[in-house]
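I'll drop the sequence and a predicted model, then ask my questions.
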Amino acid sequence: MPIYVDADACPVKEEVERVGTRHKVQMFIVSNGGLRPSQNPLVDNVIVPDGPDVADMWIADRAGSGDVVITGDIPLAAKCVAAGARVLKHNGEALTEANIGNILATRDLMADIRAVDPFRQGGGKGFTKADRSRFLDALERALRATSV
């Protein structure tokens, strides 16, 4: 039951490594490069070639039932949920079969709205300490549930 991290814009890589190490779980930190590699023997730093969605495809090709995936990329999350993985966003929100359809539809709707009004400002929330705390709790619960 490895953890796969879509790492290029991930604000919780250190937290994943800390919790994953405590649970003795293999972790794959997947990026296009530019990240400081971890010396942790449980962490595989995977550098994929530049290109759109290459890291996402690497993760989607490997994630399966019981694995944990950390990503903010909704299409990647949908593929991983379909493969049976437990998916968490950086703020601790779990993406599941029950909610991924609505989240994907909302993402597509917002993309359409942005396309109509390219001058639209804002829309995103900042990452807070409360988000980090929720993430740590959610990751802990996900790892405990998969080890049962």
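Cool, the structure landed.

could you use CA atoms for every contact and neighbour count after this?
Fine.

the most centrally placed residue in the chain and Ser31, how far apart?
Centroid-nearest residue in the chain: Thr71, 1.6 Å away (criterion: CA atoms, centre = their mean). Distance, Thr71 to Ser31, by CA to CA, to the nearest Å: 12 Å.

please compare the first structure with the one that follows:
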Amino acid sequence: MPEPHIYVDADACPVKDEALRVAERLGLVITYVSNGGIRPSRDPMVRVVVVPSGADAADNWIVEHAQANDIVLTADIPLASRVIDKGCHVLGFTGKPFTSASIGMALAMRNLKQHLRETGEIKGYNPGFRPADRSAFLGALDTLGRKAKMLAASLR
């Protein structure tokens, strides 16, 4: 099994720098996928993919390229569901993992909140990103990256 690869759903990602630090420390290739606005890197371990504008273009690119044991960083619950089905590890930007056991409830809550926003029952804002979220993300990604590397090594 090849080394795991980190894919970042980079539009509105608040932890790009943290993800890069962990990828560098673990020696993993990282790919930022977005609709634009990210500078290219000269580092061969850092890739930047700019997809055309359009609904789910970045998500579709990630789903097409990610493989089992890769790590996908996203806050997009439908994207998380799609790559979990491919055997990927998925981590939210606050350090919360999405797993095959938790994704069904996450999708259901997302759909319920969307319905409540559309009917005016709740406001459409999410809690702000806190320093504690950044710290939790760093620890969770480091642990997940080490786990994925060990799994890849054990299957070679």
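Everything's here; your move. Model, not experiment: these values are computed from the prediction.

tell me the counterpart of the residue nearest to the centre of structure 1 in structure 2.
Using TM-score structural alignment, the partner of Thr71 of structure 1 in structure 2 is Thr74.

ok, its match touching Asp9?
Yes. Here Thr74 of structure 2 reaches Asp9: they are 5.2 Å apart, a contact under CA atoms under 8 Å.

show the contacting residues for the match of Thr71 of structure 1.
Thr74 of structure 2 is in contact with 8-10, 13, 80, 90-93, counting by CA atoms under 8 Å, 6 or more residues apart in numbering.

from these, which land in strands?
Cross-referencing the contacts of Thr74 of structure 2 against strands under DSSP state E gives 8-9, 90-91.

who wins on neighbours among the residues you listed?
Scoring these on neighbours with other CA atoms under 10 Å, the highest-scoring entry is Val90 at 29 neighbours.

map that one across to structure 1 for me.
Alignment note (TM-score structural alignment): Val90 of structure 2 maps to Val87 of structure 1.

next: Arg110 of structure 2.
Using TM-score structural alignment, Arg110 of structure 2 pairs with Arg107 in structure 1.

wait, what's in contact with its match?
Here Arg107 of structure 1 is in contact with Ile74 (criterion: CA under 8 Å, 6+ apart).

buried residues in stretch 68-77 of structure 1, which are they?
Within stretch 68-77 of structure 1, the residues scored as buried using 16 or more other CA atoms under 10 Å are 68-72, 74-77.

circling back to that earlier point, who touches both of Thr71 and Ser31 of structure 1?
Residues touching both Thr71 of structure 1 and Ser31 (CA under 8 Å, 6+ apart) are 6-7.

show me where structure 1 has its strands.
3-6, 27-31, 43-47, 68-70, 86-88, 94-95.

just put those strands in CSV and tack on distance to Glu140 of structure 1.
Below are the strands of structure 1 laid out as CSV (distance: least, CA to CA, whole Å):
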stretch, distance to Glu140 of structure 1
strand 3-6, 12
strand 27-31, 14
strand 43-47, 17
strand 68-70, 11
strand 86-88, 11
strand 94-95, 12
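
just give the number of residues close to the aligned residue in structure 2 for Gly20 of structure 1.
Under the alignment (TM-score structural alignment), Gly20 of structure 1 pairs with Ala23 of structure 2. When neighbours are counted by other CA under 10 Å, Ala23 of structure 2 registers 20.

who touches Ala23 of structure 2 in this structure?
So Ala23 of structure 2 contacts 6, 29-30, 145 (CA under 8 Å, 6+ apart).

could you dump the contacts of Thr74 of structure 2 to CSV with distance to Trp61 of structure 2?
Listed next are the contacts of Thr74 of structure 2 as CSV, based on distance: CA to CA, whole Å:
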residue, distance to Trp61 of structure 2
Val8, 11
Asp9, 10
Ala10, 12
Cys13, 16
Ala80, 13
Val90, 16
Leu91, 18
Gly92, 18
Phe93, 19
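
biggest helix in structure 2 by residues?
Secondary structure of structure 2 per DSSP state H: the longest helix is helix 131-154.

chain center to it, what's the gap?
Put simply, helix 131-154 of structure 2 sits 12 Å off its chain's centre (CA atoms, centre = their mean, to the nearest Å).

now for that helix, which elements pack on it?
When contacts are defined as 3 or more CA pairs under 8 Å, 6 or more residues apart in numbering; DSSP states H and E, helix 131-154 of structure 2 packs onto helix 16-26, strand 71-73, strand 89-91.
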